[in-house]
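> After the sequence you'll find the predicted model.
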Amino acid sequence: MTLISFVVPAHRVQGYLRECLDSLLGQPFGDIEVIGVDDASPDAVGDILDSYAARDPRVRAVRLTENVGLGPARNIGLDRAVGEYVWFLDGDDWLAPDCLPEVADRLRATRPDVLVVDHVRVHWTDTATRSAMAEVFPEPPGEATFRLADRPEALHLLHTAWNRLVRREYLTDLGLRFAPGWYEDVSFSYPVLLAAERIGVLDRVCVNYRQRRAGAITRTRGDRHFEVFEQWHRVFRFLDARPDLAALRPAVFERMVWHHLAVLGNGERIAPELRPAFFAQVTADYRRFLPPGGAAVPDGVEGLKHRLVAAGRWRTFSALRGANQARVTARGAARRALPVARRVARSARDVALREYYRAELRRPIDPTLAVYAAYWYRGYACNPAAVHAAARRLAPQVRGVWIVRRDRVDTLPQGTEYVVAGTRAYYRALARARWLVNNVNFPDFVRKRPGSVFVQTHHGTPVKVMGLDQQRYPLGAVGMDFAGLLRRVDRWDFSVTSNSFSTQMWDRAYPASYTTLEVGYPRNDRLVTATAEEVREVRDRLGVAPGERVVLYAPTHREHLPRYRPPFDPRRLLDVLGPAGRLLIRSHYFQDRQGRARRRTGGRAVDVSDHRSVEDLYLAADVLVTDYSSAMFDYAVLDRPIVVYAPDRDAYALARGVYLDVTAEPPGAVALTFDDLLEVFRSGAETAGEAERARRRFRDRFCALDDGHAAERVVRRIFLDEPA
């Protein structure tokens, strides 16, 4: 029999589900099954589960046609479980590495009805806080099992389903199921402990409990938090049916009051206007379930709260809460206050311009103005340029204005309206635009006005980790202000993505309440629609002769290793390519070697790092050589050979972090050394059947939306307010 059945319900967790599943399947213990339940998730959850089930026989995917909620979804997984023990793990949490062998050893040695394991809360700031395990069990709990009556303090461990493994036969005999609604863990986790004959505690951190910035019910305001009361009513009905457990009733009552006050005290759950009614229900339950002999009242402030609840004194309770919050706010303000001497003074001109910007913010939004920018004002490029061009055709009533640096004005197409960054016109446009479109973030001073629309188009499918995920890789995040990043992300109304994979990664890297437009990349429309004549014209402009085979080498930038140079010898590669070979090198670090490279190779190696249109280079190239760059996703639209050349694969993944191992799931042939790269071209492996099949799989996964109409879809949704 399988030892452990993992039941993983998943709804709107596409950005985290892969990490969850990998943490299960990558353990050095294989006697498991994973039942993933897609609770009618509107994102890519179902596809992710299907893909894991297709490649690992331990995974079974269940797709529900209607959203039933976390509790019923767990029940559906439980009904399909065959393991001796069941572990309910949420799809946005993940297991600690190498923990399963120790869990399995404890299960086999003690055969508990319930085994509770330790956890940490992992916050979106990449900080972690320990559980209450050490406070509940100041002395190590040991391996011996116990009944709750012998160690009632175990009730103080967090009342969730995911921090305990339950013997499946015991669960079946108990007839316990998850109830529908929010706080469904309450009416499951307490009865499981109350009725167990053999409880074990493993004081090893096994679960990483993700504290999400957005999307979790614990950070969602609304009246559904009132459902906590019915869940606790179920616990007491369970106790009423078990007279043999009457001695535990005072301990359960204390936990109920503590939980109700914890929910009430969380300002992110109960809106101010709902707090009096919530408090009244807490009082009603206090009086209804108070044990016959009374209940112990905690010391200090907590005891005062209990007495106020028992007396139904909401106004006094609220005043106490307000005074405490005022003290906390005052302490926080004192910590944030900085001496005037530490503040950076701006120049008089900067101060005047910012004042001008604030004045313009008080004027009405221009209902026809759309402001565009790309790559920190470096010119007319990327997705914003494609959206701008489509909007001129489809939404001519929208006035498009580009922000550009003074030295990049000449990159703008003739007739394009623009403002120069840093001028009064620049601040006026930013203040009054209805739409702001960018492939990076606008500066921190830019305000999100009511009625304005921020569109983040991004500028690539992410291979390397981005956003908040960079907190785990400090070498690649030197100097990053993550709090500032999130303030910028909170301005987004729309996030344009090129494929489901990008959507999943942006969800976790940039958690906020924006709407995702998974429509393909507007900048790739040109690659889809380019004619053979346009390709010939591009090659002519680049000086490519008819019959030449062009290889474009476009490695990514190593932010964490600015002096690193991938091993690459243009002359040796051109020798292999033969006299008809032409090498285009798009790499900033080759700029200072341009003349030397041309002299060595007779002009057949050309540095194109400054070429204004990377799409031109893609159209001109017959083969792309790259490493971890998003260039491969764009170039794959052309369905031409791609070679992944990753000589520092392991070091890059360790230091910078990657979402995708492009050597394991490549778009074509793979080379890990420069000699390997030469052999790829010498043998023709870049066009062989295996490379063709890899490219087909890659295109199916990442390029399905690139049909030449992505920009049109963005324009229709953003400017014309048509349904996505």
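Okay, I see it. Numbers count the residues shown, from 1 in each chain.
> make it CA atoms for all contacts and neighbour counts henceforth
Will do.
> Strands of the stretch 451-600 of the chain, residue ranges please.
Taking DSSP state E, counting those that start in this stretch as the test, the strands found in the stretch 451-600 of the chain are 453-456, 494-497, 515-518, 549-553, 581-585.
> What is the longest helix that the chain contains packed up against?
Ranked by number of residues, the top helix in the chain under DSSP state H is helix 314-336. Where contact means 3 or more Cα pairs under 8 Å, 6 or more residues apart in numbering; DSSP states H and E, helix 314-336 is packed against helix 275-289, helix 300-311.
> Specify the residue positioned farthest from the middle of this structure.
Note on the chain: the largest C-alpha distance from the chain mean falls to residue 293, namely 50.2 Å (Cα atoms, centre = their mean).
> And that residue, how far from residue 249?
10 Å (Cα to Cα, to the nearest Å).
> Return the most buried member of the helices and strands packed on helix 314-336.
Across the helices and strands packed on helix 314-336, averaging neighbours per residue (mean count of other Cα atoms under 10 Å) puts helix 275-289 on top, at a mean of 17.
> okay, now the one to match up with it:
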Amino acid sequence: MTLISFVVPAYRVQGYLRECLDSILGQPVDDLEVIAVDDCSPDGSGEIITEYAARDQRVQAVRLTENVGLGPARNIGLDRATGEYVWFVDADDWLAPDCLPEVAERLRTTRPDVLLVDHVRVHWNDTATRSAMREVFPTPPGEGTFRLRDRPEVMRLLHTAWNRVVRRQFLVDLGLRFAPGWYEDVSFSYPALMAAKRIGVLDRVCVNYRQRRAGAITRTRGDRHFEVFPQWHRVFHLMDDWGPAVDELRPAVFERMIWHYLTVLGNGQRIAPELRPAFFAQITADYARWLPPGGYPAPDGVEGLKHRLVATGKWRTFSALRAANRARDTARRSARIARRRVTPVARRNVRRARDVLLREYYRAELRRPVDPSLAVYAAYWYRGYSCNPAAIHEAARRLAPQIRGVWIVRRDRVAAVPPGVEYVVAGTPAYYRVLARARWLINNVNFPDFVRKRPGTVHVQTHHGTPVKVMGLDQQRYPIGAGRMDFGGLLRRVDRWDYSISSNSFSTQMWDRAYPATYTTLEVGYPRNDRLVTATTEEVLRLRADLGIGLAEKVVLYAPTHREHLRNYRPPFDPELFLDALGPTGRLLMRSHYFHDRDRRPGPTLERERILDVSSLQRVEDLYLVADALVTDYSSAMFDYAVLDRPIVLYTPDWEAYRLARGVYFDVTREPPGAVAMTFHDLLDLFRSGEYRSDAAAKTREQFRARFCGLDDGHAAERVVRQVFLGERPPPRPGC
């Protein structure tokens, strides 16, 4: 028999689900199964589950045709479980590496009904907060088992389903199921402990409990938090049914109930101010209804005072106490901030008088009405007219001509702005004016921190590539690659987004995790790739002629990515030797990453006329169209170029170092868009032999295209314009 059945319900967790499943399947224990339940999730969670089930026989995919909620979804997984034990793991959490052997050993040696395991809370800034395990068990709990009446303090451990492994037959015999609604763990976890004859505690951190910045019910205001009351009512009704056998546990269970109610009430992100009096009144009613005849162990100090106020129904006094505590905490925070701000003048950033005046001008413009017809575009920190914003701008001119589009560009890039495109120069009064008054702001990076998100305005983040390297908050785990990134500032910028453009399901999943906020994802394909689909033969020939490329020449574009952690790094690439490998009809185009315009060191001297530096060309799509093959490494260029279904070679001489230092979302050497060369010698051999365009390379490219390029049909920009500017609704997602 399988030892452990993991039940993993999934709903709107596409950004986290892979990490969860990998953390289970990657454990050095084979005696397990995973029942992954797609609770009719509207995102890509179901696709991820199907993918994992297809490649790992230990995964059983269950796809529901309607959304039933977390509790019923767990029940469905429990009904399909075959393991001796069942572990309900939330899909946005993940197991600690190599924890499962110790869990399995404890299960086999002690055969508990319930085994409690430790956890840590992992916050968005990659910090961790320990659980209450050390407070509950100041001395190690040992390997023995016990009943709840012998150690009732175990109820002070978090009452979730995911921090305990439960014997399946014990649940079946008890008939214990998860109830529908929020706070479903309450009416499952406490009864399981009360009924268990053998409870074990493993004081090893096994679960990373993700504190999501957005999307969790603990950060969602609304009246559904009142559902905590019927969940606790179920506990006490069950105790009534069980009778004297659990009477001695009533005081401890009652104390936990009041503690939990006050925890929910005290969280300002759950109960809105107008709902708090009614919530408090229900606590008072439950206090009177379920108070044990002999009383209960009420806490001391301020917490004990709260309990007494609940008992007497004194909401006004309770509210005043809460306000006083909050004022005290605010004063302490302000004092700490003030102390930090007392720094030497020499360490301050002194702004020039002109900048101060312009910012004041910007603030004045913010008081003027938003221009209902103004859209402001920018790309790559004002480097010019390019990428997804340019494609959206072009589509908007055609489909929504009533909208005035204005571009922001640096002064040194003005000459590259196409004729007829209105623009302002960054840093000028006109720049601050359009930023203050635009209704739409479209960028493939973030606008500066000073930009305010005004009511009624729409910010569109288009991004500028499908990510291989980790991005956003995920970079916290790779401090070498992250450099001095201000993650708090990043999230403040992300909070301005209304829309996030995604090129494929994979990108959507990664953006959800890297940039957690409340924006709407538009998974429509990349607007900049429309041109790759719609370009005519005549247009391609004209582009080749503009670059002096003949019809018979074999053109290879070399476009490596930037290494943020290695500022002066350039991949080992000898253009002269590579051109020799291409033969007499070969032509090599070399393009550096756009970050390299910060690096003023001269690049390699290109002495042969068949080698052309194309780094200064504004739109990389032109280069894709003229190239017969692409050589790149970890750049998002591979995803865009794959739309053309032409040969791609990954040249990855520093793969292991890059993966460890910078961090990646998937192994491009195992799932490449074509042939892979780990050394320059291998790269030359691929082109000398023609292997780069072999059937095997074409097959891997086909698989790559199926995964990443399915939405690039030439109409992505149009879909963005129709939804963002014209307010048209997207077609419903198939399935649920």
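Ah, there it is. Computed from a prediction, not measured in an experiment: that's the story for all the values here.
> The helices and strands packed on helix 314-336 of structure 1 into a markdown table, with extra columns for distance to residue 709 of structure 1?
Compiled in a markdown table, those are given as follows (distance: least, Cα to Cα, whole Å):
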| stretch | distance to residue 709 of structure 1 |
| --- | --- |
| helix 275-289 | 49 |
| helix 300-311 | 60 |
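> Quick one: closest of those to residue 434 of structure 1.
Relative to residue 434 of structure 1, the nearest member of those by Cα to Cα is helix 275-289, separated by 37.2 Å.
> mean shift of the closest one relative to structure 2?
Helix 275-289 of structure 1: mean distance to aligned residues in structure 2 after superposition is 0.6 Å, counting by mean Cα distance after the TM-score superposition for structure 1.
> Give the aligned range of that helix in structure 2.
Aligning helix 275-289 of structure 1 against structure 2 (TM-score structural alignment) gives residues 276-290.
> Can you find the partner of residue 359 of structure 2 in structure 1?
Matched by TM-score structural alignment, residue 359 of structure 2 corresponds to residue 354 in structure 1.
> which residue packs closest to that match, ignoring adjacent ones?
With sequence-adjacent residues excluded and distances taken as Cα to Cα, 6 or more residues apart in numbering, residue 354 of structure 1 is closest to residue 427, at 7.8 Å.
> ok, now which ones touch whatever residue of structure 1 lines up with residue 529 of structure 2?
In structure 1, the residue paired with residue 529 of structure 2 according to TM-score structural alignment is residue 524. For residue 524 of structure 1, the residues meeting the contact criterion (Cα atoms under 8 Å, 6 or more residues apart in numbering) are 615, 634, 637, 706, 708, 710.
> Please report how far the third one lies from residue 631 of structure 1.
In this case it means residue 637 of structure 1. When distances are taken as Cα to Cα, residue 637 of structure 1 and residue 631 of structure 1 turn out to be 10 Å apart.
> Give the other helices and strands that the helix or strand where the match of residue 359 of structure 2 lies contacts.
Under the criterion of DSSP states H and E, residue 354 of structure 1 resides in helix 348-361. In terms of contacts (3+ Cα pairs under 8 Å, 6+ apart), helix 348-361 of structure 1 is packed against helix 424-432.
> Which residue numbers in structure 2 does the helix it packs on align to?
Residues 429-437 of structure 2 are where helix 424-432 of structure 1 lands when matched by TM-score structural alignment.
> Average offset of that stretch relative to structure 1?
Distance for stretch 429-437 of structure 2, averaged over aligned residues: 0.7 Å (mean Cα distance after the TM-score superposition for structure 1).
> So which bits of that stretch are buried?
Taking 16 or more other Cα atoms under 10 Å as the neighbour-count basis, stretch 429-437 of structure 2 is seen to contain the buried residues 431-437.
> Max pairwise distance over the residues you listed: which two?
Largest pairwise distance in the buried residues of stretch 429-437 of structure 2, by Cα to Cα, is 10.3 Å, between 431 and 437.
> what does the match of helix 424-432 of structure 1 contact?
The set of residues that contact stretch 429-437 of structure 2 without belonging to it, under Cα under 8 Å, 6+ apart, is 358-359, 361-363, 365-366, 368-371, 374, 376, 408, 424-425, 441, 451-452.
> All set now, cheers.
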